[in-house]
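**Student:** quick one: sequence plus predicted model below, questions after.
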Amino acid sequence: MKILPDEMLDQLSELLEGFEQNAVESMVYVKRTQGWTPETLAARFSNIEPGLLKRYFQPRYSTVRPLHFIAAFSWITMLPMTSFYRGANISEEFRGMDPSAVEALINIGRMPHEQFDVVLKCIYLYLDDDGKTTLDELVKSLPLLTHKIDTEYAAPKIIDLKTFGDSYYRALAKYGKEFRAEHDLSKLTMAKVLGLSPYSYSVLEDEDNPQPLSILVGARMKLGFQLSDHFSFTHHMVEYNEFHKFRGEQHVRDMLLVESLRRLPNKQKPYVIEIIKGVATAYANSLAV
């Protein structure tokens, strides 16, 4: 773990301007792309007013969308949180993903493991020898995929957002305390990196009083401490623990896909992205039959 220096944290603040608005626009894009309606969305969540749920997907609605809601939405859409960075003004050096990789993640999200394996094999064919060697080594270093992402670890038919949110923020509180102790960081340092006041950070660590947070906090945690993923954030979830398992499986898939695309020659990327879109569309159409 390495903390961005002060000047880079200042730059991060500038780069993250409008991040939440971009995240909302990305949610709207995913909602439209996957064919969700207000009715089908409302059927998947409890403990939220239908009117508020609709407003969450209205870009002009100025209230912050809580982090746990975006996490729950990412679960039912089977997409990583990074998918909601699409279009955000974050340079590749911070997130390590170019727009084509994010676009691919959006299209591959709901694919079961059979189609996912087809996509990876397709990309692999176009890698040079160094790229293939790098990817082979990465595969050896990662946990084996269980292929339960679309079965045992899939989102339940209805997510109770109150229960899910409380479990999510308690897990984040435990993770924050453990992370701070492991790296010998003060609450003041944590607050600075996350863009919070010292009081707000103390609230974040209070397991007995879980409070909603903005998606911006999650993004700053990942980018400010230069973490490779969001997976550890949910390690301590008790209720809806399947969400954490889903995240783990998804993290491996994302690493394989993103690294494959990074190693792909630029001249081949647009065509391979179109292949991914084609496979994703064919799968989506098969569900509609």
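**Tutor:** Nice, I can see it. Numbers count the residues shown, from 1 in each chain.

**Student:** every contact and neighbour count from this point should use C-alpha atoms.
**Tutor:** OK.

**Student:** can you show me the strands along the stretch 151-289 of the chain?
**Tutor:** For the stretch 151-289 of the chain, the strands defined by DSSP state E, counting those that start in this stretch occupy 159-160.

**Student:** all helices of the stretch 151-289 of the chain, in order?
**Tutor:** Under the criterion DSSP state H, counting those that start in this stretch, the stretch 151-289 of the chain contains helices at 161-182, 187-194, 198-204, 215-224, 241-263, 269-288.

**Student:** which of those sits closest to D136?
**Tutor:** helix 241-263 (9.9 Å; CA to CA).

**Student:** ok, and what's touching that closest one?
**Tutor:** 75, 80, 97, 101, 105, 120, 123-124, 127, 131, 135, 138-139, 142-143, 145-149, 152-155, 229, 231, 234-235, 237, 269 (CA atoms under 8 Å, 6 or more residues apart in numbering).

**Student:** alright, now check it against this:
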Amino acid sequence: MAEYGNKKVLVVSEQEIAHLNEVMKSFNSNISVAMSYVRHTQKLTFRELEKRFSGINGNTLKRYMQQSYQSMRPIHIVAAYSWVTMVPMTAFYYGFKIKEFYRGMDDNAVEALICLGRLPTEMLNQFLNMIFSMLSDTSKSEFLEFRQKLESEYGVIEDHSDLLPPEKLDIEEFAIDYYRSVAVTARQFRKEYNISVETASRLIGLSEYQYHVLEDINRIVPMPASIGFRAKLGFKLDSHANFTSAMKTFPEFHKLRQVQHVRDSLLVEALRRLKHHERGPMTKVLISLSELYK
């Protein structure tokens, strides 16, 4: 992003848009694979998932998790599913490469991390302290620096029991709140960076008409999950969580996304600093903890 005078300007090249179009060709398949992987890892049946939502049935969710299903996966469905499973929304964009989201972790550690969304903050801090005590002085200093920088940007990790999803999430109410927030924040973002509707629509893969609908707070129309990933890549954002910051019915969802980012980042950073022979036993501790909170 550049600045001219007092105005921020985002310049997007044709090459960047072409690259995005190429990257997104397998997006629907990636989403289905990741959603299915999380369901299997958490040992959730479709019957159990049905009980966690109202307004969507198990058969519809099953179709979204099938690679052969050609229709789009709506972004509000992926968001709601990420909340119910307590897995960061961005992780679902990775598909077969979901393990890359948890960089440097082995299969066992990744599966444990996917099941740790409900782990109490006090227990998480105790686990981090255990790892910290095993690090060299240099690694301790580097980890502390990483943690301070992360928490200065996103806030310190805190008790998130009040950010858990409702026992039964109303998918229609969630969709209304989600898309209204996107409409408000997308328009603010576009105006702040002097981005035209034509550029914004091409960047996130919508027609100009669809983009106008996206920014209309009075029209609730399901949009493809790909718009989130394209926005993150195309606008070069560290996160697209700000687009949920205007949610009023379910503000806990937005807050949780920030908390999840801090929790997961700290766990992965701490684990990767262990020596190989230390990481295995600590991963077993992590797996034991994950079993308690599935």
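**Tutor:** Sure, I can see it. On a predicted model such as this, the values are computed, not experimentally measured, just so you know.

**Student:** care to give me the TM-score?
**Tutor:** After superposition, the two chains reach a TM-score (TM-score structural alignment, normalised by the length of the first structure) of 0.83; 278 aligned residues with a CA RMSD of 2.9 Å.

**Student:** circling back to that earlier point, the helices of the stretch 151-289 of the first structure: which one's closest to F57 of the first structure?
**Tutor:** helix 215-224 (14.6 Å).

**Student:** how far is stretch 78-98 of the first structure from where the chain is centred?
**Tutor:** 9 Å (CA atoms, centre = their mean, to the nearest Å).

**Student:** scratch that, stretch 254-270 of the first structure is what I was asking about
**Tutor:** 18 Å.

**Student:** so which bits of that stretch are buried?
**Tutor:** Buried residues in stretch 254-270 of the first structure, defined by neighbour count with 16 or more other CA atoms under 10 Å: D254, M255, L256, L257, V258, E259, S260, L261, R262, R263, L264, K269.

**Student:** stretch 100-107 of the second structure now?
**Tutor:** By neighbour count on 16+ other CA under 10 Å, the buried set for stretch 100-107 of the second structure is F101, Y102, M105.

**Student:** ok, the first one to Q15 of the second structure distance?
**Tutor:** Using CA to CA, to the nearest Å, F101 of the second structure is found at 26 Å from Q15 of the second structure.

**Student:** ok, the second one next?
**Tutor:** If you measure Y102 of the second structure against Q15 of the second structure using CA to CA, the figure is 29 Å.

**Student:** one step back: what is the nearest of the buried residues of stretch 254-270 of the first structure to M1 of the first structure?
**Tutor:** M1 of the first structure lies nearest to M255 out of these, by CA to CA, at 18.1 Å.

**Student:** how close does the closest one sit to M97 of the first structure?
**Tutor:** Noted for M255 of the first structure: a distance of 11 Å to M97 of the first structure, by CA to CA.

**Student:** next one: G87 of the first structure
**Tutor:** Applying CA to CA to G87 of the first structure and M97 of the first structure gives a distance of 12 Å.

**Student:** quick one: map M24 of the second structure onto the first structure.
**Tutor:** Alignment note (TM-score structural alignment): M24 of the second structure maps to L16 of the first structure.

**Student:** pretty sure its match contacts G87?
**Tutor:** No. Look at L16 of the first structure against G87 with CA atoms under 8 Å: they stay out of range, at 11.4 Å.

**Student:** got a markdown table for the helices of the stretch 151-289 of the first structure, with distance to E20 of the first structure too?
**Tutor:** Formatted as a markdown table, those follow (distance: least, CA to CA, whole Å):
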| stretch | distance to E20 of the first structure |
| --- | --- |
| helix 161-182 | 19 |
| helix 187-194 | 14 |
| helix 198-204 | 18 |
| helix 215-224 | 7 |
| helix 241-263 | 22 |
| helix 269-288 | 26 |
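
**Student:** relative to R32 of the first structure, which of these is closest?
**Tutor:** Between R32 of the first structure and those, the shortest gap by CA to CA is with helix 269-288, which sits at 13.2 Å.

**Student:** roughly how far does the match of M24 of the second structure sit from A219 of the first structure?
**Tutor:** Taken as CA to CA, the span from L16 of the first structure to A219 of the first structure is 9 Å.

**Student:** try V238 of the first structure
**Tutor:** Taken as CA to CA, the span from V238 of the first structure to A219 of the first structure is 23 Å.

**Student:** same thing with Q226 of the first structure?
**Tutor:** Going from Q226 of the first structure to A219 of the first structure by CA to CA gives 10 Å.

**Student:** quick one: contacts for L188 of the first structure?
**Tutor:** P198.

**Student:** tell me how far it lies from Y56 of the first structure.
**Tutor:** Taking CA to CA, one finds L188 of the first structure at 32 Å from Y56 of the first structure.

**Student:** please apply the same query to T134 of the first structure.
**Tutor:** Distance from T134 of the first structure to Y56 of the first structure, counting by CA to CA: 41 Å.

**Student:** more neighbours, the two?
**Tutor:** Counted by other CA atoms under 10 Å, T134 of the first structure and Y56 do not tie: Y56 has more neighbours, with 20 against 13.

**Student:** chain neighbours aside, what residue packs nearest to that one?
**Tutor:** R65 (6.4 Å; CA to CA, 6 or more residues apart in numbering).
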